[in-house]
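Trainee: have a look at this prediction, sequence included:
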Amino acid sequence: MMKSSSMIPDRRAKLFEGEGWLVAAGLLGFLLAAICGIYVLVNGGAVAPEGDVSKAFSFNAALGMFLISTAAIVPLSAMGKKSRAFFRWSYIVLALYSYFAENVQNFRGVDPRFVENGSAFDYAVGNAFAFVAFMLVLYYLVFAVLFFRSRAFRLRPGMVVAIRYSMIAVMLSFAAGIWISVGQSRFTGMDGNIIWLHGLGFHALQAVPLVAWLAERSSPGGTARRSAIHVAGIGYLAGVIAIGWQTYLGKTVFEWSALPIAAAVCFLISLAAGASTLRKAPSSAGSMPLAK
């Protein structure tokens, strides 16, 4: 029996293809994170009066991973050549400014987001940083919509379905970032910490597409592949939503209550789907190229 043609990946749609500069921008984040990490180990994170190099460390690493993950899926968006170049270089410029603001200001002892008693330069950098953050969200919102078109789906159906789940989680992360900016703090309620929602949503860009990548190489038929991707995507997204709900209630995600336990179960289900797909993948998968 022939497999459904809708589940056969298009060999022209390759991960990372043509996105070397976006990957380089992501690697710059890891280099900056390494520099900040060494500084923190030697001198500690705090820089008077309000800087914190440890925050720059985590920001650099997170943005670097985000850019590399984005570079992987850009070729699957079905964007035209000019649109793709515009998105790529706009995002690189916005990312470079973000690196500048986060690192320079924290090393100068200034909180780049919430400036207090700073100079005119500090307020200018902070205001520009807020605008850049808004543009990063806006660009990515448009980018996310592209994956819900049939044109993108036809390129690599399983992978694009996984990316759709990831994009919904990423939008929740962006919402959490806006929540932090509006509230001028990552903390909410008695014990809520918005940063967990902010971070976990972005990691969907690695977790769910990885399951799809493994599913493309697994031995089961199309139905089993689709099921694994949907289970991984729904499980991860449900876990993020449970974390968000717990945070909205102003409670810590580390307490033994219904929502954190539900989130843990959902993440475990998503992980189990990935592990099951990995187990069923042929032993030669490791020698296969990343993109078909």
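Mentor: Right, received. Where do you want to start?

Trainee: switch to C-alpha atoms for all contacts and neighbour counts from now on
Mentor: Noted.

Trainee: ok, residues contacting stretch 257-277?
Mentor: For stretch 257-277, the surrounding residues in contact (Cα atoms under 8 Å, 6 or more residues apart in numbering) are 210-211, 214-215, 218, 228-229, 231-236, 238-243, 245-246, 253-254.

Trainee: and those, which are buried?
Mentor: Among these, those scoring as buried are 210-211, 214-215, 218, 228-229, 231-236, 238-243, 245-246, 253 (criterion: 16 or more other Cα atoms under 10 Å).

Trainee: now, the residues you listed that are in helices?
Mentor: The helices, defined by DSSP state H, take in 210-211, 214-215, 228-229, 231-236, 238-243, 245-246 from those.

Trainee: show me the residue sitting in the middle of this structure in space.
Mentor: residue 202 (2.8 Å; Cα atoms, centre = their mean).

Trainee: give me the number of residues near the residue nearest to it when sequence neighbours are not counted?
Mentor: Distances taken as Cα to Cα, 6 or more residues apart in numbering put residue 170 closest to residue 202, at 5.0 Å, once the chain neighbours are dropped. By other Cα atoms under 10 Å, 27 other residues sit near residue 170.

Trainee: ok, residue 170 touching residue 201?
Mentor: Yes. With contacts counted by Cα atoms under 8 Å, residue 170 reaches residue 201, the gap being 5.0 Å.

Trainee: please compare the first structure with the one that follows:
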Amino acid sequence: MLSSAVSQLVAAYASVKPITYLGVLGLALAFGCAVVAALHGMTIAPEGDLTKAISFDAAVGIYLLTIALFVPLAGFTPAGRRKWLGWTTGVIIYAFGVETIQILRGLDPRFSRVAGPADQLAGILFFVAALGVIVLFAILAMKLLRRKAEGAEGLLLLGIRYAAAATAIAFAAGLWMSAMQGRKFGAQGNILPLHALGFHALQATPLVAWLLGRSGLASEVARKWIHIAGVAWIAACIMVAGQTAIGRPVTEPSPAIVLAAAALLVWTVTFLRAARACGAGNPARSRLSAGI
């Protein structure tokens, strides 16, 4: 089973090499910035913050390595895939370049208060690139959503649908941060946790679906688990969004945060049961089906 999974991953990544290489590049850039931070500190005068470069490069790298696995399922035509990969490659290279280089130069790549006209223009184009990422993801998501969640890939496609919905929340949070010119909102609100939580749905719900797809469980049972996992993750995003919208930190206890934690606990339970079912294989069908 493990060798088969590894072979599938290798084949998927090989079919979209530009995205795969860029994902690895993002992780490498994050590591390089972390080394610079360890040697010289997190701040580069006058306003460069290496924590932002590290988190951005790593997050985008993980994002790319995740959606690379979805592209083969989208049903692009050969020409459509080449165009999508080409635009994605160009936009991401620009985003990596501006984020990393500007911070290493001591500038805020988005909302600099000391940059000259050329750097200000680079920041505006950075925002345009971010919009490009949203549009390109929307194209990929629409291709995936048009496919019926049936057949051998049906469970995974169902999980991806929930992931796409949560990712839309993440992109909305990103636009929210752009409008606020930073991650802070209200007295103590921080939009970044919502941004991150939404994007991690790209790993969370498809992973549950993938495990269930390899478990031998009846399709209707597996689908129930995926629905539970997907709704739970989106509910957690909505609760965190509510907490942020009133200007309160996610570390502050409140009904919204309690509900968000409960929703993530529900997702954790579905993940553990899916992993158990996957490990048990076909014999788990009757035992776990009876437990639903």
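Mentor: Arrived safely, thanks for sending. Computed from a predicted structure; not experimentally measured.

Trainee: need the TM-score between these chains.
Mentor: Laid over one another, the chains give 0.89 as their TM-score (TM-score structural alignment, normalised by the length of structure 1), with 273 aligned residues with a Cα RMSD of 1.7 Å.

Trainee: now which residue in structure 2 aligns to the residue nearest to the centre of structure 1?
Mentor: Counting by TM-score structural alignment, residue 202 of structure 1 lines up with residue 199 in structure 2.

Trainee: and that match, how far from residue 123 of structure 2?
Mentor: 23 Å (Cα to Cα, to the nearest Å).

Trainee: read off where stretch 70-81 of structure 1 ends up in structure 2.
Mentor: Mapping stretch 70-81 of structure 1 onto structure 2 (TM-score structural alignment) gives residues 67-78.

Trainee: got the buried residues for the matching stretch?
Mentor: Under 16+ other Cα under 10 Å, the buried positions of stretch 67-78 of structure 2 are 67-74, 76.

Trainee: which residues does that stretch contact?
Mentor: 9, 12-13, 15-16, 19-20, 140-141, 143-144, 147, 202.

Trainee: what of stretch 236-251 of structure 1?
Mentor: So stretch 236-251 of structure 1 is contacted by 165-166, 168-169, 188-194, 196-197, 200-201, 204, 208, 252-253, 259-260, 262-267, 270 (Cα under 8 Å, 6+ apart).

Trainee: equivalent analysis for stretch 83-90 of structure 1, please.
Mentor: With Cα under 8 Å, 6+ apart as the criterion, stretch 83-90 of structure 1 contacts 19, 22, 74, 139.

Trainee: mark which of the residues you listed are buried, thanks.
Mentor: Judged by 16+ other Cα under 10 Å, buried ones among the contacts of stretch 83-90 of structure 1: 19, 22, 74.

Trainee: can you pull out the helices in the stretch 101-250 of structure 2?
Mentor: Taking DSSP state H, counting those that start in this stretch as the test, the helices found in the stretch 101-250 of structure 2 are 117-146, 154-180, 192-213, 219-245.

Trainee: which residues in structure 1 does the last one align to?
Mentor: Spelled out, it's helix 219-245 of structure 2. Counting by TM-score structural alignment, helix 219-245 of structure 2 corresponds to 222-248 in structure 1.

Trainee: after superposition, how close is the matching stretch to structure 2?
Mentor: Taking mean Cα distance after the TM-score superposition for structure 1, the mean distance separating stretch 222-248 of structure 1 from the aligned residues in structure 2 is 0.9 Å.

Trainee: now do stretch 261-271 of structure 1
Mentor: Using mean Cα distance after the TM-score superposition for structure 1, the mean distance for stretch 261-271 of structure 1 is 0.7 Å.
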